[in-house]
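Student: Structure of the sequence below:
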Amino acid sequence: MGRLRSATVLASRTAELLVLAVSAYQSAVTLGGYLKRRGKDAPAGPPPAWRPRFALVVCARDEERVVGRIVGDLLGQEYPSELRDVFVAAHNCTDRTAEVARASGAEVIDVHSAVPGKALAIRAALERLGDGYDFVGVFDADARAEPGLLRAIAGRGPGADCLQAETVPIGDPEWIAEGYGFGRKARNLFWWQPRDALGLGTTISGCGWFVRPALLRAELPNVTTLTEDLELSVRLALRGVPVTYVSDARVAVGEARDLRTSVRQRLRWVRGHLLVVARYWPALAWRAARGDVRALDLAVYLLVPTRMLTRLGASLVALHALTRRAGALPMAVALPVAAAEWLVPGIIAIRERLLTLNRRGIELALRHGVLSLLWFPIGIWALLTARVQAWDHSRRTPEEVPDGERAAGR
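Tutor: Take a look at the predicted model:
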């Protein structure tokens, strides 16, 4: 009986130490990257001797009411017109998407497939592209692109094989969309920007990413999950290719505006995430064990993709320590880590004015917290149905987002 008790205490302490280690790591990355970023000079403009040529691919499925906006944004870039071409991959469309895109100035690629997924639309576009492009850029049809997007990407392009623009929420006052939009801005500030400053790289985020054509042609045929962005990110990491984050190149994306759409969308994301973990995590962990720091960071992300998990875990460990029961970790170990989980992002959020200390700001933060709790039941259901490969399409219309609005800011 005594041996069983000792083994249980050892297992409990080991698990709690692992939780604290991951939590402390995430807090250190957030704080270290933030401080380093604040000390950096403004990024230099693109080298005049090198201007990459872009093939810009918009993936669209029944998006006739919004596709013209993103095509117009990309054709209106502050970048030489002879160095960019816009293609729209109209995937299984049953409306006038292709006609509207063509009238807006894009070259249209009609794609028809029995299997769902954005990867098929991108693959069809790749087959149509000629040679001579330095980067392929991928966009969603309901996104908006700032006029200086390509100029900023070009400035970080030399030496990079894959780049991800910062995605920000489109200004949308709807209750659910605004709450999730707050979370997107928080993730940029606490997660991606610090990793960029520390040279850790990021992941492809579905829209506004750019990659070398040869690399995309080599890897895309092997991408089979419905989270093609995450799977491609991991495959690139296994090749030693980081995803460079470009925070001064922004693409505004829409958020789900109703609970049903949000749940279906996030259910697909979690299912795809779980499949990526099952297929690639051992190889990624092996690469990390051989000294690849970026692979280690990505391996940690695959297992703990949100600070909600580390914050909950560190807080529970701290509460256990406060009880001073047998097997609890010392308070001097648990409490500082738990405090960092709350204080580091909180102080940064206030300093960067993501969180305003008024009724409006607190209400928005609480709203985001409530919506974030939905990840737990969604995650459980996704775990039970991980093999389901279902793509539930959700459309956005100009009526949902005013046509004049673009990025809502960082």
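Student: make it CA atoms for all contacts and neighbour counts henceforth
Tutor: Noted.
Student: Next, the buried residues of stretch 81-90.
Tutor: In terms of neighbour count (16 or more other Cα atoms under 10 Å), stretch 81-90 has its buried residues at 84-90.
Student: ok, these vs residue 224, which is closest?
Tutor: residue 89 (18.4 Å; Cα to Cα).
Student: With adjacent residues omitted, what lies nearest to residue 76?
Tutor: Distances taken as Cα to Cα, 6 or more residues apart in numbering place residue 147 nearest to residue 76, at 6.7 Å, with adjacent residues excluded.
Student: Next, the structure of the following sequence, for comparison with the previous one:
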Amino acid sequence: MVDAVTHALLALGLLTAIPVAFLVVQIGAALLPARRSVSVISMPCPRFVAVMPAHDEEAVIARSIASIMAQLPAAGHLLVVADNCSDDTARIASSAGAEVVIRQDTTRLGKGYALDHGIRALAADPPQVVIVVDADCEVAPGTLEFLAKRCVATGRPVQARYTMLAPPLPSSADKVSRLAWTIKTFVRPLGSARLGWPCQLMGSGMALPFALVTRLDLATGHLAEDQKFGAELALAGSSPLFCPDAQVVSQLPQGETGKRQQRTRWEHGHLAVIGQFFLPLIRRVVSKPSLHLLAFTLDLCIPPLTLLALSLMLIGGLNLSWFAATGAASPLVASSVVLAGFAGAIVVAWRRFGQEIISGRELAAGPAYCLLKIPSFIRFFIHRQVDWIRTER
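Tutor: Okay, the predicted model is just below:
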């Protein structure tokens, strides 16, 4: 009995080593020099449309549109999908220079439905590239043309860097959340790009060939429609590429309700995507071995960092208790090595990319922040969020 439990605990520790090892590789690779890529500067700009789904965004959409209109080349166009709006989003967007289509359907809610409506509106005169930009994002100069060119040059989806700024007077939890976001959306995909591997789609700053986007099941209320689309594209042989030279910028919500809504949608949506696509991706890797698809699968299956940290601490505590009771050291050694690898990777990422985000003292309190996330992860297993809810700004 003792041996069976020891072996089970050891196996559990080794299982957690897989996502941690891949995380370590990604963060380590992010420190490497950039890979050379074919220059797209001299390419003619392809026809593209920036599609902006917007639900009750009158407070922020004018600023977002201004950042786009200031850089639209002759080949570019902006389409705003005013989705089930009860405010002046459509009027403000039109006054700011965007083309606006209105969608009203209160039975099918979610960003995916708005995207589907926008793509259908383009079908009569399709562009070469569609670039998705959220209504609360500002687009860095030159980003749209660069994304469109890179998308056409590679024939694959391209993801810009998605930067999330802290709200005014951020709490320590805000800073931990922003560091986790930076690791997920910049450090890890940068490491994958350094190794020539694909990345996940991130919702905003996504450039997709029109021929590919029409094959996606866009009309969905999935909480993590971006990661769902990325997984579908990877299964179709067109996994996304990361483009750190292009950037969209947003801000974490200020109110506690908005923060909770956003984090719950991200976390529950990510876990749902893992559950939906892990086996199909693994089957495809086994049937048609591909290092790129394996890397995409491992990247997708790294759970939210707070959940991964909680799991490692829980397993470490169980193994410590088992060692105290039985003297079996192998599970404790294995889990300690994995936990040390995880902690070391986070510290390396913080030192290179996150010291302006959070101080070392606040980072050291990260485990306490992870403990506060336990109710959210419990809700995923007993009463998870399935309906798409717009984040309160």
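Student: The alignment partner in the second structure of the residue nearest to residue 76 of the first structure: neighbouring residues, count only.
Tutor: Under the alignment (TM-score structural alignment), residue 147 of the first structure pairs with residue 141 of the second structure. Neighbour count of residue 141 of the second structure, defined by other Cα atoms under 10 Å: 16.
Student: those strands in the second structure, which residues are they?
Tutor: 48-54, 76-83, 99-103, 129-132, 138-139, 158-165, 206-209, 241-251 (DSSP state E).
Student: export the ones you listed to JSON lines and tack on distance to residue 61 of the second structure?
Tutor: Output for the strands of the second structure, formatted as JSON lines (distance: least, Cα to Cα, whole Å):
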{"stretch": "strand 48-54", "distance to residue 61 of the second structure": "8"}
{"stretch": "strand 76-83", "distance to residue 61 of the second structure": "10"}
{"stretch": "strand 99-103", "distance to residue 61 of the second structure": "12"}
{"stretch": "strand 129-132", "distance to residue 61 of the second structure": "14"}
{"stretch": "strand 138-139", "distance to residue 61 of the second structure": "9"}
{"stretch": "strand 158-165", "distance to residue 61 of the second structure": "17"}
{"stretch": "strand 206-209", "distance to residue 61 of the second structure": "18"}
{"stretch": "strand 241-251", "distance to residue 61 of the second structure": "12"}
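Student: Nearest to residue 194 of the second structure, out of those strands?
Tutor: strand 241-251 (9.7 Å).
Student: could you check the angle strand 158-165 makes with that closest one?
Tutor: Interaxial angle of strand 241-251 of the second structure relative to strand 158-165 (axes from the mean of the first three to the mean of the last three Cα atoms, to 10 degrees): 30 degrees.
Student: what separates strand 241-251 of the second structure from the chain centre, distance-wise?
Tutor: Centroid separation for strand 241-251 of the second structure versus its chain: 11 Å, with Cα atoms, centre = their mean, to the nearest Å.
Student: Could you list the residues in contact with that strand?
Tutor: Under the contact criterion Cα atoms under 8 Å, 6 or more residues apart in numbering, strand 241-251 of the second structure has outside partners 133, 136-140, 142-144, 146-147, 156-167, 186, 189-190, 193, 197-199, 204-205.
Student: run the last query once more with 7 Å
Tutor: Strand 241-251 of the second structure is touched from outside by 136-140, 143, 146-147, 157-167, 189-190, 193, 198-199, 205, with contacts defined as Cα atoms under 7 Å, 6 or more residues apart in numbering.
Student: Stretch 311-327 of the second structure too?
Tutor: 328-329, 331-332, 335-336, 339.
Student: Tell me which of those fall in helices.
Tutor: The members of the contacts of stretch 311-327 of the second structure that map onto helices under DSSP state H are 331-332, 335-336, 339.
Student: out of these, who's nearest residue 271 of the second structure?
Tutor: Closest to residue 271 of the second structure, out of all of those and judged by Cα to Cα, is residue 339, at 21.1 Å.
Student: count of neighbours near that closest one?
Tutor: Neighbour tally, residue 339 of the second structure, other Cα under 10 Å: 23.
Student: Excluding covalently adjacent residues, which one is nearest to it?
Tutor: Here the residue nearest residue 339 of the second structure, using Cα to Cα, 6+ apart, is residue 312, at 6.0 Å.
Student: ok, that neighbour to residue 330 of the second structure distance?
Tutor: 15 Å (Cα to Cα, to the nearest Å).
Student: Look at these two and report which has more neighbours.
Tutor: Taking neighbours as other Cα under 10 Å, residue 312 of the second structure and residue 330 compare with residue 312 leading, 23 against 16.
Student: Check the gap between that one and residue 305 of the second structure for me.
Tutor: In terms of Cα to Cα, residue 312 of the second structure sits 10 Å off from residue 305 of the second structure.
Student: what do you get for residue 26 of the second structure?
Tutor: Counting by Cα to Cα, the gap from residue 26 of the second structure to residue 305 of the second structure is 14 Å.
Student: swap in residue 343 of the second structure?
Tutor: From residue 343 of the second structure to residue 305 of the second structure the distance is 11 Å (Cα to Cα).
Student: Pull up the distance across stretch 345-355 of the second structure, start to finish.
Tutor: End-to-end for stretch 345-355 of the second structure, by Cα to Cα: 14 Å.
Student: Please point out which parts of that stretch sit buried.
Tutor: 345-350, 353-354.
Student: same question, stretch 69-79 of the first structure
Tutor: 69-75, 77, 79.
Student: residue in the second structure matching residue 381 of the first structure?
Tutor: Under the alignment (TM-score structural alignment), residue 381 of the first structure pairs with residue 379 of the second structure.
Student: rewinding a little: looking at residue 343 and residue 305 of the second structure, which one has more neighbours?
Tutor: residue 305 (19 against 15).
Student: how about the nearest residue to that one, chain neighbours excluded?
Tutor: Per Cα to Cα, 6+ apart, closest to residue 305 of the second structure is residue 180, 6.8 Å.
Student: Could you measure from the corresponding residue of the first structure for residue 40 of the second structure over to residue 149 of the first structure?
Tutor: Aligned counterpart of residue 40 of the second structure in the first structure: residue 46 (TM-score structural alignment). Distance, residue 46 of the first structure to residue 149 of the first structure, using Cα to Cα: 12 Å.
Student: got a list of what residue 367 of the first structure touches?
Tutor: Contacts of residue 367 of the first structure (Cα under 7 Å, 6+ apart): residue 179.
Student: How much space separates the residue nearest to residue 76 of the first structure from residue 176 of the first structure?
Tutor: Taken as Cα to Cα, the span from residue 147 of the first structure to residue 176 of the first structure is 28 Å.
Student: what does residue 152 of the first structure give?
Tutor: For residue 152 of the first structure, the distance to residue 176 of the first structure - Cα to Cα - is 31 Å.
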